[in-house]
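**Student:** structure for the following, please:
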Amino acid sequence: MTPPNALRDFVDRHQRLFVLTGAGCSTNSGIPDYRDTDGNWKRTQPVTFQAFMGEELTRQRYWARSLIGWRRFGQARPNDAHHALACLEQIGKCEVLLTQNVDRLHQAAGSKKVIDLHGRLDLVRCMGCERRIQRDEFQHEMGHLNPGWLELDAAVAPDGDADLEGVDFASFVVPACEICGGILKPDVVFFGENVPREFVDAALGHLQKADAMLIAGSSLMVYSGFRFVQAAVRAEIPIAAVNLGRTRADEFLSFKVEDRCEDALAFLLQRADAP
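**Tutor:** I've put the predicted structure just below:
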């Protein structure tokens, strides 16, 4: 059983924490996660890169659901877990914060040393000319072209999606890039797509300088995040985790706190407020 002050002591003992976060940091901001406490999918797996790029109907379905889901996702605000980890940086103990989330809530809470491993949902990228536009701008354009869809509502789903079913997605108009006519895609890493090498290399560079790893709100079932645990094990640096349920890294952990991130990390808020 994990001692009550284990996490506080872990932070006290280390000066350069490599922090790796996942969906569990953002659930209290109203953004659902993908997996249950056993690390299994709660719903159908997200769209793959290959399907999105290869099938027009898949793009229509994705963007129609996103048109509805973005209205809530785009209004999400940081919770105490994000603020606590921003405090960790404020007190000088964060080497880097590597997040698997695409919501930019760590930055909104004040964290500056952040690597968005899986990209950011507030940008839309042209797969032809690499032009990027703000998601809010694209939302306005989609709404203009599909006014009737704005009247629909659906339950919120992970990463700006919505559980919109029973409609004919073939009627949804997806704008093309106004510069080159290319396919527009969220500037995030889809399943089946590779994480940009520069993100991986930058994170590994920070890991070499770290003296410990803290995992917050991730089951690490996706290899793109788990690879950094493997690197930490090779570097023989201690690893602690805060997560409700099983993680892929359980056998490598010094200890795990099975609690919500905002509760387990609350002591950092007090630390930052101290004189």
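
**Student:** from here on, just use CA atoms for contacts and neighbour counts.
**Tutor:** Fine.

**Student:** my read: M127 touches D187, true?
**Tutor:** No: when contacts are counted by Cα atoms under 8 Å, M127 is not listed as touching D187 (9.6 Å).

**Student:** can you pick out the residue with more neighbours from the two?
**Tutor:** Counting neighbours by other Cα atoms under 10 Å for M127 and for D187 shows that D187 has the greater number, 22 against 18.

**Student:** show me what contacts the more buried one?
**Tutor:** By Cα atoms under 8 Å, 6 or more residues apart in numbering, the contact list for D187 reads G119, R120, L121, D122, L123, V124, R125, R132.

**Student:** so is the fourth one in a helix, a strand, or just coil?
**Tutor:** Classification of D122 into helix, strand or coil gives strand, according to DSSP: H, G, I helix; E, B strand; the rest coil.

**Student:** one more, so I can put them side by side:
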Amino acid sequence: MTDAHATLRQLIDAARRVVVFTGAGISTESGIPDFRSPGGYWTKNKPIQFQDYLASPEIRREAWRRKFDTDGTFENARPNKGHMAIAKLVRQGKVTHVVTQNVDNLHQASGIPPEKIIELHGNATYALCLSCRTRYEIDDLRRAYLDDGAYPGCGCGGVVKTATISFGQSMPEHEMLRARDATLECDLFLSIGSSLVVYPAAGFPIMASRNGAALVILNRDPTDLDDHADLVINDEIGPVMADVVGLTNADMVGN
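**Tutor:** Here you go, the predicted model:
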């Protein structure tokens, strides 16, 4: 264990309430691309704005075409050592909440109870009617799309959309309030795999630090908030977290 890893272990051991905040970097090790990085998805496909999605059937059709064309990446992804290490800390009672910018459902797949996970940007593994909030499973929608090329619609007449937060869409108020409360109650805030440039989500690490919590940033590359952190580790997430928590083969299949 390196000095930095040992220091992180000591901070976790000393903490009573840990909040883990995750970004795209934790999931790239599971094969899910970082959409915002150079060469990433958004550099090749112009983001669809929420208001345009609502206004145009053709734009909705294009959005669903993109979804079904790329969905195999999400379906084939599995939690990696980083996800499983966090799940172990949750089981040990150290981590009270996982606040995530990711939409890939990998924290749930790692065995973390859904009530411990706060999804700031939603979830791409299912869809919702924006009017009546009926839930639709992606597999069912894909089959209908492949059968006749129809994009999803709801029986109530409402617009169906993946349960993610799109560009131009308001952040989910309930989840933001939950994340704020968890942040203000923690004594260790561990930011993992986030470039910390997407606000308002990236404001939570500073909120924690200003409230007296220790702030640790684990990311492959430096971030603009590194100067505010008590500890910065620039390295691959899975191996670092596996070392810090003492991840075993049994942990990798969950408990």
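
**Student:** TM-score for the pair, please.
**Tutor:** Once the chains are laid over each other, their TM-score by TM-score structural alignment, normalised by the length of the second structure reads 0.87; 244 aligned residues with a Cα RMSD of 2.2 Å.

**Student:** picking up where we left off before, take the contacts of D187 of the first structure and map them onto the second structure. Which survive?
**Tutor:** Compared against the second structure with both residues aligned by TM-score structural alignment, their matches' Cα atoms under 8 Å, those retain G119, R120, L121, D122, L123, V124, R125.

**Student:** out of the residues you listed, which one sits closest to Q208 of the first structure?
**Tutor:** G119 (22.4 Å; Cα to Cα).

**Student:** excluding chain neighbours, give the residue nearest to T58 of the first structure in space.
**Tutor:** F52 (5.5 Å; Cα to Cα, 6 or more residues apart in numbering).

**Student:** mean deviation, the helix or strand harbouring the one you found versus the second structure?
**Tutor:** Using DSSP states H and E, F52 of the first structure falls within helix 49-54. Compared with the second structure after the fit, helix 49-54 of the first structure shows a mean deviation of 1.8 Å (mean Cα distance after the TM-score superposition for the first structure).

**Student:** so what secondary structure elements neighbour that helix?
**Tutor:** Packing partners of helix 49-54 of the first structure (3 or more Cα pairs under 8 Å, 6 or more residues apart in numbering; DSSP states H and E): helix 56-73.

**Student:** repeat that for 10 Å
**Tutor:** The helices and strands touching helix 49-54 of the first structure, judged by 3 or more Cα pairs under 10 Å, 6 or more residues apart in numbering; DSSP states H and E, are helix 56-73, strand 184-188.

**Student:** the helix or strand following the first one: average distance to aligned residues in the second structure?
**Tutor:** When you say that, I think you mean helix 56-73 of the first structure. Toward the C-terminus, helix 56-73 of the first structure is succeeded by helix 80-90 as the next helix or strand (DSSP H and E). Using mean Cα distance after the TM-score superposition for the first structure, helix 80-90 of the first structure ends up 0.7 Å from its aligned counterpart in the second structure, as a mean over the superposed pairs.

**Student:** equivalent analysis for stretch 61-68 of the first structure, please.
**Tutor:** Mean deviation for stretch 61-68 of the first structure: 1.2 Å (mean Cα distance after the TM-score superposition for the first structure).

**Student:** was I right about R135 of the second structure contacting C129?
**Tutor:** Yes: taking Cα atoms under 10 Å as the definition, R135 of the second structure is a contact partner of C129 at 6.7 Å.

**Student:** list the residues that are in contact with both of the two.
**Tutor:** In terms of Cα atoms under 10 Å, 6 or more residues apart in numbering, R135 of the second structure and C129 are both contacted by the residues C154, V160, K161, T162, A163.

**Student:** sorry, back to before: contacting residues for the residue nearest to T58 of the first structure?
**Tutor:** T58, R59, Q60, R61, Y62, I183, K185, F190.

**Student:** and if you look at W64 of the second structure?
**Tutor:** E58, T70, L141, R142, Y145, A150, Y151, P152, K161, T162.

**Student:** on that earlier part again, kindly reformat the helices and strands packed on helix 49-54 of the first structure as TSV containing distance to L105 of the first structure.
**Tutor:** Conversion of those to TSV gives the following (distance: least, Cα to Cα, whole Å):
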stretch	distance to L105 of the first structure
helix 56-73	11
strand 184-188	15
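
**Student:** show me the one of the ones you listed that comes nearest L244 of the first structure.
**Tutor:** helix 56-73 (22.6 Å).

**Student:** which bit of the second structure covers the closest one?
**Tutor:** Per TM-score structural alignment, the counterpart of helix 56-73 of the first structure in the second structure is residues 57-74.

**Student:** how far does the matching stretch sit from its chain's centre?
**Tutor:** 20 Å (Cα atoms, centre = their mean, to the nearest Å).

**Student:** now stretch 182-202 of the first structure
**Tutor:** For stretch 182-202 of the first structure, the distance to the chain centre is 13 Å (Cα atoms, centre = their mean).

**Student:** that stretch: which residues count as buried?
**Tutor:** 182-191, 195, 199-200 (16 or more other Cα atoms under 10 Å).

**Student:** TSV please, covering those and showing distance to A84 of the first structure.
**Tutor:** Formatted as TSV, those follow (distance: Cα to Cα, whole Å):
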residue	distance to A84 of the first structure
G182	41
I183	38
L184	35
K185	32
P186	28
D187	27
V188	25
V189	26
F190	28
F191	29
V195	27
F199	24
V200	25
